[in-house]
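J.: Generate coordinates for the sequence data below:
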Amino acid sequence: MHPHADRGAALRAPLRLGVMASGNGTNFEALVESIAAGELCAEIPLLVVNNPGCGAQQRALRLGVPCSVLDHRILRDRVELDRELVRRFREAGVEGVVMAGWMRIVTPVLIQAFTGRLLNVHPSLLPSFRGLDAVGQALASGVTISGCTVHLVTEELDAGPILAQSAVPVLETDDHVSLSARIRRQEHRVLPQAVLRAGLRWRQG
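T.: Coordinates of the predicted model:
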């Protein structure tokens, strides 16, 4: 056998992604659709949600993706939550993790377990409008352009290396609902692309 055959097969194998979601789960479904369309060579062996019965959990049931509920309300603190996330993702054999609408601040426990392999999608053109309610921040500021960013997660909130961005115009008629919807459509487009590029680096590095 050629000495590089095993490595070549590994590079071609589907990327094993863990996904974290708290809400409706549209970005999670966008990843599943991209995989089904052959645009993203990956599989999702585990989705973890922290809100029992949330939209992401319902989507996982419909799409046939294994889903684990990890209710943060019954855990002692964020560190305990992240330790359990790490345990479950390692048990599932994931190579990288995507925070697709995870509405909890993560700790170094999770970040260091997946250094350079933990991605987040944020509804602004970072470094503008970090933190909660980025859409509301954009509307309040009067900017005429907002958008979304996919970035690596570091210990500084919404400050990790940027992997992909997409700009979205802010219209005079926009409210929170309309601007959020247009930004979300761009998230669905750029998130799978960013995951694909990141996954290639994980395999080659």
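J.: drop to CA atoms for contacts and neighbour counts, all remaining ones
T.: Fine.
J.: Just list the residues touching the spatially closest residue to Leu191 that is not a sequence neighbour, thanks.
T.: In space, Leu191 comes closest to Val150 once its chain neighbours are excluded; the distance is 6.4 Å by Cα to Cα, 6 or more residues apart in numbering. Val150 is in contact with Leu119, Asn120, Val121, His122, Ile162, Leu163, Ala164, Gln165, Val190, Leu191, Ala194, counting by Cα atoms under 8 Å, 6 or more residues apart in numbering.
J.: one more time with 10 Å, if that's ok
T.: Val150 is in contact with 98-100, 119-126, 158, 160-166, 187, 190-195, counting by Cα atoms under 10 Å, 6 or more residues apart in numbering.
J.: Proceed likewise with the subsequent sequence, for comparison:
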Amino acid sequence: MSRLPKLGILGSGSGSNCQSIYDAIQSGSLRAEIAVVMSDNPDAYILERARSWGIPAEVIDCGGFKTRFPEESQASVAARLKQYGVDCVCLAGFMRLVKLPLLKEFPSRILNIHPSLLPAFPGLHAWEQAVNAGAAESGCTVHYVDDGMDTGPILGQARVPVLPGDTPESLHARIQEQEHTLYPAMIARVLETLA
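T.: Model prediction:
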């Protein structure tokens, strides 16, 4: 690619991983640009971050569903991402399952970061699952998105020990530190394969 690859970022919350991607681009360690940030939560701070950077921020209409990601919504998101010329889609705390037609439109070009060492502790509140299970270690995983829950091929992982006295919150904070390094590095690796 002679131009910079374009990222589309989907998130539901504060967007700390989106911030780490933006920071990596600003520092020059990730050669890309964020074309658009989209959220299913109109009040999500991730949208505020994007606006403050002068990046388009759009709300995804999920038809009033709390957790489902209707096919028509996914088709609409896929069309918008295409309009922005997005090469790679990065899920950053996006709390809905991506299925067709998004997967069909971006084959092997949708990435996710998950706060556990997959396949251990898929789904919600993985750091809580790790503490409750008495796990000796946890961490984070960047993987390609397929039509399952946190089941796609793994790109990279970072390990975090579970310390004596860890609470779900303290473990989550340490996992997030690793996420913010791992995710931009794995995105860079994927973009090299698209070049």
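J.: Drop the TM-score for these two in here.
T.: Remark: TM-score between the superposed chains equals 0.95 [TM-score structural alignment, normalised by the length of the second structure]; 193 aligned residues with a Cα RMSD of 1.4 Å.
J.: any idea how far the aligned partner of Ala60 of the first structure in the second structure is from Glu179 of the second structure?
T.: Under the alignment (TM-score structural alignment), Ala60 of the first structure pairs with Ala50 in the second structure. Ala50 of the second structure sits at a distance of 19 Å from Glu179 of the second structure (criterion: Cα to Cα, to the nearest Å).
J.: which bit of the first structure covers the longest helix anywhere in the second structure?
T.: Determined from DSSP state H, the single longest helix within the second structure is helix 168-194. Aligned by TM-score structural alignment, helix 168-194 of the second structure falls on residues 176-202 of the first structure.
J.: what about that stretch, how far off from the second structure?
T.: Following the fit onto the second structure, the mean deviation recorded for stretch 176-202 of the first structure is 0.7 Å by mean Cα distance after the TM-score superposition for the first structure.
J.: Run the chain-centre distance for that stretch.
T.: Distance, stretch centre to chain centre, for stretch 176-202 of the first structure: 9 Å (Cα atoms, centre = their mean, to the nearest Å).
J.: Type out the PyMOL command that picks the buried ones from the contacts of Val150 of the first structure.
T.: Only the buried members of the contacts of Val150 of the first structure enter the following PyMOL selection, criterion being 16 or more other Cα atoms under 10 Å:
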select buried, resi 98+99+100+119+120+121+122+123+124+125+126+158+160+162+163+164+165+166+187+190+191+192+193+194+195
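J.: any idea how far the alignment partner in the second structure of Arg87 of the first structure is from Met149 of the second structure?
T.: In the second structure, Arg87 of the first structure lines up with Ala79, judged by TM-score structural alignment. For Ala79 of the second structure, the distance to Met149 of the second structure (Cα to Cα) stands at 23 Å.
J.: What of Asp61 of the second structure?
T.: Counting by Cα to Cα, the gap from Asp61 of the second structure to Met149 of the second structure is 21 Å.
J.: now do Leu47 of the second structure
T.: Taking Cα to Cα as the measure, Leu47 of the second structure falls 25 Å from Met149 of the second structure.
J.: between those two, which one's more packed in?
T.: For Leu47 of the second structure versus Met149, the count of surrounding residues by other Cα atoms under 10 Å is larger for Leu47: 26 against 13.
J.: Next up, the contacts around the more buried one.
T.: The contact partners of Leu47 of the second structure, taken as Cα under 10 Å, 6+ apart, are 10-15, 36-39, 41, 55-59.
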